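Asks: Requesting a structural model of the entry that follows:
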Amino acid sequence: MLFQTLSSGARDNIFMRAKGKTISLPEGNDERVIKAAEILKKELNIKTYLGNSQEAEKNKQKTLDIMQKIAEKKGKPLSDKILPLIGDTTFEGGAKLHLGEVDAVVSGCVNSTAHVIRAALSTVGLKPQTKIITSAFLLALPKPTPGGEGLVLFADCGVIPQPSSGELVDIAYLGQEAYAFWSGQTPHVSFLSFSTVGSAEHPDVEKVRNAFKIFTEKYPNIIADGEVQFDTACVPSVAQRKNPQGKAQGKTNVFIFPDLDAGNIGYKITQRIGGAEAWGPILLGAAKPFSDLSRGASAEDIAHVAALTLALS
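Replies: Here you go, the predicted structure:
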């Protein structure tokens, strides 16, 4: 059964948002993908389009038309490096998504993350309010944080190695949006650092501090703190001492890491030592739900990512 470790409220919310929709799984010849499609049909009545090279070849012109349309929107000619991919199943899936024939695309148990992102950018483009594609993990904790949060989101954990202040703003916006869709709860965002509101000075601290400043100016109604250390973000008593004017007050559920080193290490520690159930990485930022998989993903992993990606539509 999908999402067994989730609270009933979050699980029901994801199921409600994903149920009965249609998804493209472009790597349709892989046994794991075929099994995932069966799971999705059985549990959520999700219709799956399993990609295959013969159909993708037949649909090349349709895929090319969509890719040219996206390129024109960007004001750039279609790259010669992209043209040979018009018969690729992941690009075909993106074209179907662009046309509304499916509600989401999930690929990557065979293809690389770079390939999946390239397909997303070439067929659906970016959300209008962001300039990046990023990624997040949704983690169900074995016991709640001291602030009482049992379901948390970590970002970015898989795409942008050294995000700028502006990119951290986009990562935070996309992360809190996804968290709200998945959990049905109000996001509480913290921009993480080794400093808490001026306790240290360093270019890395300044980057996070600037990101928080820009974020609060751009999205004043979203509950957010920064720059804060991890304990300030998730322990109310520490937050009260270190950041008494903060809004999250130790009840963070959306953790924004300063770089990919920290995010990737952080989620793996939480999963492997902390015992959390981790789902992802889910790509965020494409104009329509388009996500990646680990190449080591099991059928159950694929089904989980597919349901979460559909829940964003």
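
Asks: drop to CA atoms for contacts and neighbour counts, all remaining ones
Replies: Will do.

Asks: now the helices for the stretch 1-150 of the chain?
Replies: With DSSP state H, counting those that start in this stretch as the criterion, the stretch 1-150 of the chain has helices at 8-18, 31-44, 53-58, 60-74, 89-99, 113-123.

Asks: how about TSV for the ones you listed, with mean neighbour count and distance to A248 added?
Replies: Below are the helices of the stretch 1-150 of the chain laid out as TSV (neighbours: other Cα atoms under 10 Å; distance: least, Cα to Cα, whole Å):
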stretch	mean neighbour count	distance to A248
helix 8-18	17	20
helix 31-44	19	34
helix 53-58	15	48
helix 60-74	18	38
helix 89-99	27	37
helix 113-123	22	33
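
Asks: need the contact list for A303.
Replies: By Cα atoms under 8 Å, 6 or more residues apart in numbering, the contact list for A303 reads L2, A36, A37, I39, L40.

Asks: The structure of the following sequence is requested for comparison with the preceding one:
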Amino acid sequence: MSFIEKLIERAKSDVKTIVLPEGTDKRVVQAASMIKEQGIANVVLVGDEDEILKLADGLDLSGIKIENPLKSDKTEEYSKIFYELRKSKGISLEQAAEFMKNPLYFGVMMVKNGDADGMVAGAANSTADTLRPALQILKTAPGTKLVSAFFVMVVPDCEYGKDGTFIFADCGLVENPDAEQLSEIAIASAKSFKTLVQEEPKVAMLSYSSYGSAKSELTEKVINATKLAQEKAPDIAIDGELQADAALVPAIAKKKAPGSNVAGCANVLIFPDLNCGNIAYKLTERLGKAEAYGPITQGIAKPVNDLSRGCSAEDIVGVVAITAIQA
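Replies: I've put the predicted structure just below:
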């Protein structure tokens, strides 16, 4: 059973309600039908019902709820809640009502109000537009200082990681984290690995240096981030700074990082900046023929996840399963 098949089975065992606010995108409608048919989650599509049914073109949408913000009996209630949340920023009740006509804001408010357990969007919207309402309405989870993003990478025929499964972070959101932010990304990613893969995380703080083999401002950031992460989460196996080969390959780890409890067996790879992380995940996906699931967000009070605008219906199904487990 593949990684995503295992996630789908777990999602089926505790069915959550996931809102898909891009209900007027054909891929989203196709995914909704697949999700309902497989029993992965209860689905709410946001949009005009006539348009959604036209896009369905014979697909079975029975049991799928459709909410139109322009007609919903929830819109007024959501507008009042949003107004209370944002009135300190100068927003009026009339402006709040306008925001609730936006399917993304309406979808996040469903999550805020407990009418859905999570939201998946981004097939037709940018990452910024998808996450902005989540940060305004849901904010960060208790005890969390930073929202970041990761990819679950599943590499075929791979002896490294957990049977070829890794988390790469941050590959989609935090552009140039400082040492404090990098430590937060490491800890959050370890927890995400435990939640999704159900194995103990081994977190490598990656650099072009291993254990002081090079010295610069760039390596110092990773060294300091490692120390901070170890101090904050002494129960998690975190080590660095490590080169990628030292993090993954036991024979090289013995030479470059002897005595490390992470080197040679890392399954969570933390990159020093978004350039490195994004390049690494795309190279792994294309050259290693890996499955890439993400970007998945971590640190928001309730799960809201972004999709690639080039995603397929099958990709949406996978992210919905991940979101359901996060919930």
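
Asks: Most remote residue from the middle of the first structure, which is it?
Replies: R241 (32.4 Å; Cα atoms, centre = their mean).

Asks: Please report the distance of it from G250 of the first structure.
Replies: From R241 of the first structure across to G250 of the first structure, the span is 11 Å (Cα to Cα, to the nearest Å).

Asks: Q271 of the first structure too?
Replies: Applying Cα to Cα, the value for Q271 of the first structure to G250 of the first structure is 21 Å.

Asks: So which of the two has more stuff around it?
Replies: Per other Cα atoms under 10 Å, whichever of Q271 of the first structure and G250 has more neighbours is G250, with 27 against 18.

Asks: Return the residue of the second structure aligned against that one.
Replies: G250 of the first structure maps onto G264 in the second structure when the alignment is built from TM-score structural alignment.

Asks: Tell me which residues touch its match, please.
Replies: D245, A246, A247, L248, V249, P250, A251, I252, A253, K254.

Asks: Same question for S192 of the second structure.
Replies: Q298.

Asks: Give me the secondary structure label for it.
Replies: Secondary structure for S192 of the second structure, judged by DSSP: H, G, I helix; E, B strand; the rest coil, is helix.

Asks: counterpart of it in the first structure?
Replies: Under TM-score structural alignment, S192 of the second structure pairs with A178 in the first structure.

Asks: That match and A172 of the first structure: what is the separation?
Replies: Taking Cα to Cα, one finds A178 of the first structure at 10 Å from A172 of the first structure.

Asks: re the thing from before, now name the helix or strand holding the residue farthest from the centre of the first structure.
Replies: helix 236-242 (DSSP states H and E).

Asks: That helix vs the second structure, average offset?
Replies: Overlaying the second structure shows helix 236-242 of the first structure at a mean distance of 1.3 Å from the equivalent residues (mean Cα distance after the TM-score superposition for the first structure).

Asks: Okay, buried residues for that helix please.
Replies: Neighbour-count burial for helix 236-242 of the first structure flags P236, S237, V238, A239, K242 (criterion: 16 or more other Cα atoms under 10 Å).

Asks: Now tell me what touches it from outside.
Replies: With contacts defined as Cα under 8 Å, 6+ apart, helix 236-242 of the first structure is touched by P146, G147, T196, D231, T232, A233, G246, Q249, G250, K251.

Asks: Quick check: what element follows it along the chain?
Replies: strand 254-256.

Asks: Which elements pack onto that next one?
Replies: strand 151-155, helix 165-183, strand 188-192 (3 or more Cα pairs under 8 Å, 6 or more residues apart in numbering; DSSP states H and E).

Asks: do you know which of these lies nearest K69 of the first structure?
Replies: helix 165-183 (24.8 Å; Cα to Cα).

Asks: quick one, that closest one and strand 151-155 angle?
Replies: 150 degrees (axes from the mean of the first three to the mean of the last three Cα atoms, to 10 degrees).

Asks: Now helix 165-183 of the first structure on the second structure. Mean distance?
Replies: Helix 165-183 of the first structure sits 1.3 Å off on average (mean Cα distance after the TM-score superposition for the first structure).

Asks: chain center to that helix, what's the gap?
Replies: 9 Å (Cα atoms, centre = their mean, to the nearest Å).

Asks: So what angle separates the directions of that helix and helix 8-18?
Replies: 100 degrees.

Asks: Which residue in the first structure aligns with G107 of the second structure?
Replies: In the first structure, G107 of the second structure lands on G93 (TM-score structural alignment).

Asks: OK, contacts around that match?
Replies: S24, L25, P26, G51, V105.

Asks: Contacts only, for the aligned residue in the second structure for the third one.
Replies: Residue mapping for P26 of the first structure onto the second structure gives P21, with TM-score structural alignment as the criterion. Residues in contact with P21 of the second structure, defined by Cα under 8 Å, 6+ apart, are V44, L45, V46, G47, P103, L104, F106, G107, M119, V120, A121.
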